[in-house]
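Undergrad: structure for this input, please:
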Amino acid sequence: MHLLKTIKDVLLVPTHPKGKPFIAAAFVLAALLFLLSQYAGLLGVIILLFCIYFFRNPDRIVPQGKGFVLASGDGVISHVSTSILPKELGEDETEYHKISIFLNVFNVHVNRLPASGEIIKHVYVPGKFINASLDKASEFNERTVSLLKTPDGEKIGFAQIAGLVARRIICEIKQGDITNQGERYGIIRFGSRCDIYIPLNYDLTVDVGSASVGGETILAIDPKTYKPKSINWKKI
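TA: You can find the predicted model right below:
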């Protein structure tokens, strides 16, 4: 019964619109393989179920408030360091906390906004497809880099980075957009990484190896403005 419930929970989760062509293609493939043999058809069904699972797009219970930054993706914290913002953003050499989240093929790949504010810069950068778990992927891989300015005037950077398998980044924000914390803003297909750049006046709440849930996990807090009792929760 537990296995059936797990399968039901996975298959009934909405899928991301950008995954529907892949799911449709997998369905057609499964049907054609069944014409060859039952065993081939079962292989097609496995591929179909994996596509549905990969492109799942579950709602999240998102904390809403001031003084904290959320994870932009599911996965594991692979790197924590200090760094300047990506050079493509054209900012000065102010240092930020840099948190990298590695997403494997079994994680939800829908990306969510780390904070509320205005997108003041957004750049798409073509590149390579080296292993996204390597630190140099931030500089060499295909990616989008964005800079958000919060209502308090703080700048938070975030990036979508393609991995070995992922070769298609979908980003649905642009410069000038007014965004809300935890909202979906894109997806990276088949394995990837997210980087988040947070001002140094924030205290980190995660470390290398910590699990991350996009739109729910708090990565860092500003001790001067973070008030846990004032947080509201919203299903997004």
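Undergrad: hey, let's count contacts and neighbours off CA atoms from now on
TA: Noted.
Undergrad: show the contacting residues for residue 225.
TA: Contact analysis of residue 225 by CA atoms under 8 Å, 6 or more residues apart in numbering lists 66-67.
Undergrad: can I assume it sits in a helix?
TA: No. With DSSP: H, G, I helix; E, B strand; the rest coil as the criterion, residue 225 is located in coil rather than a helix.
Undergrad: buried ones in stretch 52-62?
TA: 52-57, 60, 62 (16 or more other CA atoms under 10 Å).
Undergrad: check stretch 156-173 too.
TA: For stretch 156-173, burial by neighbour count (16+ other CA under 10 Å) applies to 156-171, 173.
Undergrad: got it, and stretch 113-131?
TA: 113-122, 128-131.
Undergrad: related to what we said a few turns ago, in strands, which of the buried residues of stretch 156-173 fall?
TA: 156-162, 169-171 (DSSP state E).
Undergrad: circling back: give me the subset of the buried residues of stretch 113-131 lying in helices.
TA: Secondary structure from DSSP state H places none of the buried residues of stretch 113-131 in helices.
Undergrad: quick one on the thing from earlier: from the buried residues of stretch 52-62, which ones fall inside helices?
TA: 52-54.
Undergrad: helices along this protein, start to end?
TA: Going by DSSP H, the chain shows helices at 2-11, 20-36, 38-54, 137-140.
Undergrad: structure for this one too, so we can compare:
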Amino acid sequence: MTIIDSIKKSVVPIHPEGYPFIALFALATVILGWFIGPLFWIGLFLTLWCTYFFRDPARITPTRKGLVISPADGMVSSVGLAVPPQELHLSEEPMMRVSVFMNVFNVHVNRMPVPGKISKVAYKPGKFLNAELDKASEDNERNSLIIESEHGAIGVTQIAGLVARRIVCWTQEGEMLPVGERFGLIRFGSRVDVYMPTHIVPKVAIGQTMVAGETIIADLEGPQREAGTHREQ
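TA: Sure, this is the predicted structure:
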């Protein structure tokens, strides 16, 4: 293995969505540094942070049937029953929801939690409240998907946060995507919710760190609870 090959393997790929932002930060750094020297170092730091933010590392995704994989990096902020977004028409009754909050230092590329067909994509404009707040699910800007899997419909919602001002979803209705496949990205701090059947027992807890495309959040084929035995966290 050559030195160049070693460098390539050690460098984390940058998602193309980040190129315009990195270029803008770099240009601003050069211009500001030209007129006010000390600002160059501040701009350089911000450019490096922007590059770091848009990193898109490779992930090794578990592929056993029935597994639900985290769609986002970050921390589990809530686990419990909640009604899915109305615009999805997924269910009028509460479903099991796992929410993953992403801060500005997490990878923000979102991945498919299960394999399946995208049967619906629904965008809803809204506010930019702190994504950790429960009411952000109803009030904030969001983009939601319904994934038709072998085990039924699974809902996924990208929620903009206090800093985030742009939800990117390059997936379209009718597409068939494998588990772990990239389907979107949120800039710059946000949350992703996964909605599953009510009887599903999540395998994660509030405060647990998630790795998109790798961490198992539920097993649709594993032992589940009986109706009426759910206790929210």
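Undergrad: circling back: the helices of structure 1 into TSV, with extra columns for distance to residue 87 of structure 1?
TA: Listed next are the helices of structure 1 as TSV, based on distance: least, CA to CA, whole Å:
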stretch	distance to residue 87 of structure 1
helix 2-11	39
helix 20-36	34
helix 38-54	32
helix 137-140	9
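Undergrad: minimum distance to residue 189 of structure 1: which of the ones you listed has it?
TA: Closest approach to residue 189 of structure 1 among the helices of structure 1 is made by helix 38-54 (8.5 Å; CA to CA).
Undergrad: re the thing from before, could the buried residues of stretch 113-131 of structure 1 be laid out in a markdown table, adding distance to residue 233 of structure 1?
TA: Conversion of these to a markdown table gives the following (distance: CA to CA, whole Å):
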| residue | distance to residue 233 of structure 1 |
| --- | --- |
| 113 | 15 |
| 114 | 15 |
| 115 | 14 |
| 116 | 14 |
| 117 | 18 |
| 118 | 21 |
| 119 | 23 |
| 120 | 26 |
| 121 | 28 |
| 122 | 28 |
| 128 | 38 |
| 129 | 37 |
| 130 | 37 |
| 131 | 35 |
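Undergrad: which one of those residues is nearest residue 97 of structure 1?
TA: residue 114 (13.6 Å).
Undergrad: could you report the distance from that closest one to residue 150 of structure 1?
TA: 10 Å (CA to CA, to the nearest Å).
Undergrad: quick one: distance of stretch 39-54 of structure 1 to the chain centre.
TA: 24 Å (CA atoms, centre = their mean, to the nearest Å).
Undergrad: and what of stretch 6-14 of structure 2?
TA: Once both centres are worked out by CA atoms, centre = their mean, stretch 6-14 of structure 2 turns out to sit 23 Å from its chain's centre.
Undergrad: endpoints of it, how far apart?
TA: Stretch 6-14 of structure 2 has its terminal residues 17 Å apart, counting by CA to CA.
Undergrad: ok, now stretch 65-73 of structure 1?
TA: 19 Å.
Undergrad: buried residues, it. List them.
TA: 65-73.
Undergrad: can I get the residues you listed in a markdown table with distance to residue 40 of structure 1?
TA: Output for those, formatted as a markdown table (distance: CA to CA, whole Å):
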| residue | distance to residue 40 of structure 1 |
| --- | --- |
| 65 | 51 |
| 66 | 53 |
| 67 | 53 |
| 68 | 50 |
| 69 | 47 |
| 70 | 43 |
| 71 | 40 |
| 72 | 38 |
| 73 | 35 |
